[in-house]
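okay, here's the prediction I keep looking at, along with the sequence it came from:
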Amino acid sequence: MEFNLSWILLGLPLAFVLGWLASRFDLRQIRFENRQAPKAYFRGLNFLLNEQQDQAIDAFIEAVQSDPDTSELHFALGNLFRRRGEYQRAVRVHEHLLSRGDLSQTDRHRAQHALALDFLKAGLLDRAEEALNKLEGTAFETEARLALLANYERSRDWALAAEVAHKLESARQGNFSQRLAHYLCEQAADDLAQGRPDAARARLQEAITKAPEAARARMALAQLQANAGELAAAQQTLLDAMAQAPTAIPLMAGPLADIALRLGHVTPALTRLQALYAENTSLDVLQAIVRLSASQPAAGLSDHDWYARHLEREPSLVAATRWIAGEKFEDEQFHPQVQRALDHAIKPLLRYRCAACGFEASQHFWHCPGCQTWDSYPAKRVEEL
């Protein structure tokens, strides 16, 4: 068969045209896909800024489907799921990221940290602990340790919490002496509940050594000493605590009055409390003074006079209610009803309030049950804030 050169000359332009058309088609397809992904991404971002999280999630899912290799979109989607409380979907997104072989080491650590946060938010504390422990030696080590610390505090595992706090302190991430003292106090309370007073005493002494300026350990030790009949030692422990932690004096005034009454040495304690009250008015200190004064009616002011003096220094519905309780009125038959109404009205004013989250309680907490913050309750009643 004879080879015809004219076919080659005709085929070359045709091949060139077909190649050009194919390249144009591929470029258009690529441009279309590239335009679609950013459009979906920016649409999702717009929804997110407008607090339209459902629409934002749909847009980000569309963007991820257009470009499944984009890790940033996966992180954005996982964080959105977590913020919405869809923890299982957040876990799936971050586990998918971790399963990818092409993920950089930095993004792998970031995905591990995000996965740990998913487990924490979902309340899966065991899985969260396992995920956080894998971040040791990474850029997320400090964040992981802080999360572990919060995790152990929530589960009341004080020994492990202390271990993590020591690591953070060794890494110069802050001073954890007060928190470590709290852990020892919690462990001492557990020892007492299990009938081990000697172990509790040793822990409280260690807590005092670790945080001498903290009031809790000295107050707990004074209570332990008083329960053991060591009243003089308990009184001295409270006086030392007042000197070391003056802001907590209102919390110690009542226990000091109790011990003074049991010892029968009212005058020294009364003199001390009166001097403290003169420096800084406090409803709890006032109440302790009233109790001690009542045991010595011939000496000093009566409780009625003390409440009146407090009202001269500052307005107080609590003091006014207690002053009215000792008054005699012309229509005395209505006094009980009025007194009940006033007693009911001052109940919210006698609560303690967390300075971090505003959680109120009738008792003082060292660890807020609302926001889990330590030492966030001032030693003042709501009326005094």
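That came through, no problem. Numbering: from 1, shown residues only.

when you work out contacts or count neighbours from here on, use the C-alpha atoms and nothing else.
Noted.

ok, and for whichever helix or strand Asn79 is part of, which residues are buried?
Asn79 is part of helix 71-83, with elements assigned from DSSP states H and E. Counting neighbours by 16 or more other CA atoms under 10 Å, one finds that the buried residues in helix 71-83 are Ser71, Leu73, His74, Phe75, Leu77, Gly78, Asn79, Leu80, Phe81, Arg82.

could the residues you listed go into TSV alongside distance to Leu148?
Shown next, in TSV, are the buried residues of helix 71-83 (distance: CA to CA, whole Å):
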residue	distance to Leu148
Ser71	26
Leu73	27
His74	25
Phe75	22
Leu77	25
Gly78	21
Asn79	20
Leu80	23
Phe81	22
Arg82	19
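
dropping in the other structure now:
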Amino acid sequence: MPFDWSWLLWALPAAFALGWLASRLDLRQWRLEGRRAPRAYFRGLHHLLNEQQDQAIDAFVEAVRNDPDAAELYFALGGLFRRRGDYDRAVRVHEHLLARADLPAADRQRAQHALAHDFLKAGLLDRAEAAFTALLGTRYDTDARLALLHVYERGRDWSRAAEMAETLEGSAHGSFRLRRAHHLCEQAMQLQRQQRTTEALALLEGLVQRTPESARAWVALAELRQTLGQTEGALQALQALAQHAPAHLPLVAHALAQWSRALGKPHAAQARALLQTWASQHPPALDVTQALATLDDDPAHGRRRYVEHLRHEPSLVAANLWLAGVGLGDDEAEPLVRRALERACEPLKRYRCAACGFEARQYFWHCPGCQGWDTYPPRRVEEL
């Protein structure tokens, strides 16, 4: 049976028409999706500017679905998850980016950097350490070293923290000498707890020679020498503190008075002269006034020091200390009044972190609230 060529004449135009129609439908769908992706992106940006993080996340998720190859959308989405505290989802977003074989090297490092911060925020210090270590030698090298320093400090790995601080010395982020001194002081405390006092003493003596401006190093050395029965050596360390870090002398004024009195009048006179010289060159400090009153042999003269302190600086704590040597003339009311005054003075005797406002009765070199070093002024709340 001969082939009917008329069917071919009908089929070719029909196939052409169907192909043209299909291409138009695909083009329309592509344009529709193209419009939808930027619309979702801008809607997410609008929510983000209005601090509506949940709505912004939903919009960015939609944008990512419409354009799965847009790395910037993944970075924005991961950052939003981290800011909201949804660290598991932030980790998944950044791990998905790292799993892409077509991701450029710069974006891969950026994703690794974001993933490391996800782990750090989530408190997964071991995984954060591994992620930041992988960034050493990249354009995120300095930031990775700073983060690793924070990881080592949170993990109380003081030897590695000291090494990292030494490598960061001289970088664009300033000096790390005092921070490294804190790390070595923490190592000395660990050695003391392990009964390795000789090594701790050698560590601190070398530290004060290398970093004499570290107040904590002198304080730790003085306390260790006193523990070993070397009171004269402890006093020498406190005198060196007054020379190299005079602002911190109020922290050790009580110890200076107590240890010098234990060694006899010549040492007490020397300590009194040191404290008086300091008081003449600095604003009144309650701890120094109290230490001077302790060193006075005449109690009446010691009480007059509190009066002098009150002339320069009104202080409820100083007034309470002055009243401690005065009888109120009412045996029944006197203990009640003193108890009320002591209670009112307690909040004023605390130390307050200048960075986060965390208050504590004892002085901290490392703030428990914000984890900052040397953020506590060496004066109590009432004197600030």
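Received it, and whenever you're ready, just let me know what you need. Note that the structure is predicted; figures quoted are calculated from it, not measured.

ok, back up a step: closest to Pro255 of the first structure among the buried residues of helix 71-83 of the first structure?
Set against Pro255 of the first structure, the nearest of the buried residues of helix 71-83 of the first structure by CA to CA is Arg82 (46.9 Å).

isn't that closest one right up against Ala116?
No. Here Arg82 of the first structure does not reach Ala116: they are 11.3 Å apart, not a contact under CA atoms under 8 Å.

check the mean deviation of stretch 40-48 of the first structure from the second structure.
Mean deviation of stretch 40-48 of the first structure relative to the second structure after superposition (mean CA distance after the TM-score superposition for the first structure): 1.3 Å.

now do the buried residues in that stretch.
For stretch 40-48 of the first structure, a neighbour-count test (16+ other CA under 10 Å) marks Ala40, Tyr41, Arg43, Gly44, Leu45, Asn46, Phe47, Leu48 as buried.

three-state assignment of the last one?
Following DSSP: H, G, I helix; E, B strand; the rest coil, the label given to Leu48 of the first structure is helix.

quick check: closest non-adjacent residue to it.
Once flanking residues are discounted, Leu48 of the first structure sits nearest to Ala56: 5.5 Å by CA to CA, 6 or more residues apart in numbering.

state the distance from that neighbour to Ala40 of the first structure.
Distance, Ala56 of the first structure to Ala40 of the first structure, using CA to CA, to the nearest Å: 9 Å.

list the contacts of Glu205 of the second structure.
Counting by CA atoms under 8 Å, 6 or more residues apart in numbering, Glu205 of the second structure touches Leu221.

which SSE is it in?
For Glu205 of the second structure, the host element (DSSP H and E) is helix 197-210.

in that helix, which residues are buried?
For helix 197-210 of the second structure, burial by neighbour count (16+ other CA under 10 Å) applies to Thr197, Ala200, Leu201, Leu203, Leu204, Glu205, Leu207, Val208.

name the element Ala11 of the second structure belongs to?
Short version, using DSSP H and E: Ala11 of the second structure is in helix 5-49.

ditto for Val307 of the second structure
Using DSSP H and E, Val307 of the second structure falls in helix 299-312.

picking that back up, how far away from the center of its chain is the helix or strand just after the helix holding Glu205 of the second structure?
Under the assignment DSSP H and E, the closest C-terminal helix or strand after helix 197-210 of the second structure is helix 215-227. Mean C-alpha position of helix 215-227 of the second structure versus that of the full chain (CA atoms, centre = their mean, to the nearest Å) differs by 24 Å.

which residues touch Leu184 of the second structure?
Residues counted as contacts of Leu184 of the second structure (CA under 8 Å, 6+ apart) are Trp158, Ser159, Ala162, Leu203, Leu204, Leu207.

what sits against the residue nearest to Leu48 of the first structure?
In this structure, Ala56 of the first structure makes contact with Arg43, Gly44, Leu45, Asn46, Phe47, Leu48, judged by CA under 8 Å, 6+ apart.

closest one of those to Arg35 of the first structure?
Set against Arg35 of the first structure, the nearest of the contacts of Ala56 of the first structure by CA to CA is Arg43 (12.0 Å).

contacts only, for the spatially closest residue to the closest one that is not a sequence neighbour.
Spatial nearest neighbour of Arg43 of the first structure, excluding adjacent residues (CA to CA, 6+ apart): Ala59 at 6.4 Å. Ala59 of the first structure makes contact with Ala40, Tyr41, Arg43, Gly44, according to CA under 8 Å, 6+ apart.

try Pro336 of the first structure
Here Pro336 of the first structure is in contact with no residue (CA under 8 Å, 6+ apart).

Arg83 of the first structure and Ala114 of the first structure, how far apart?
According to CA to CA, Arg83 of the first structure stands 12 Å off from Ala114 of the first structure.

no wait, Leu204 of the first structure
Per CA to CA, Leu204 of the first structure is found 38 Å from Ala114 of the first structure.

kindly report the same for Ser66 of the first structure.
23 Å.

more neighbours: the two, which one.
Set Ser66 of the first structure next to Ala114 and count neighbours by other CA atoms under 10 Å: Ala114 wins out with 23 against 16.
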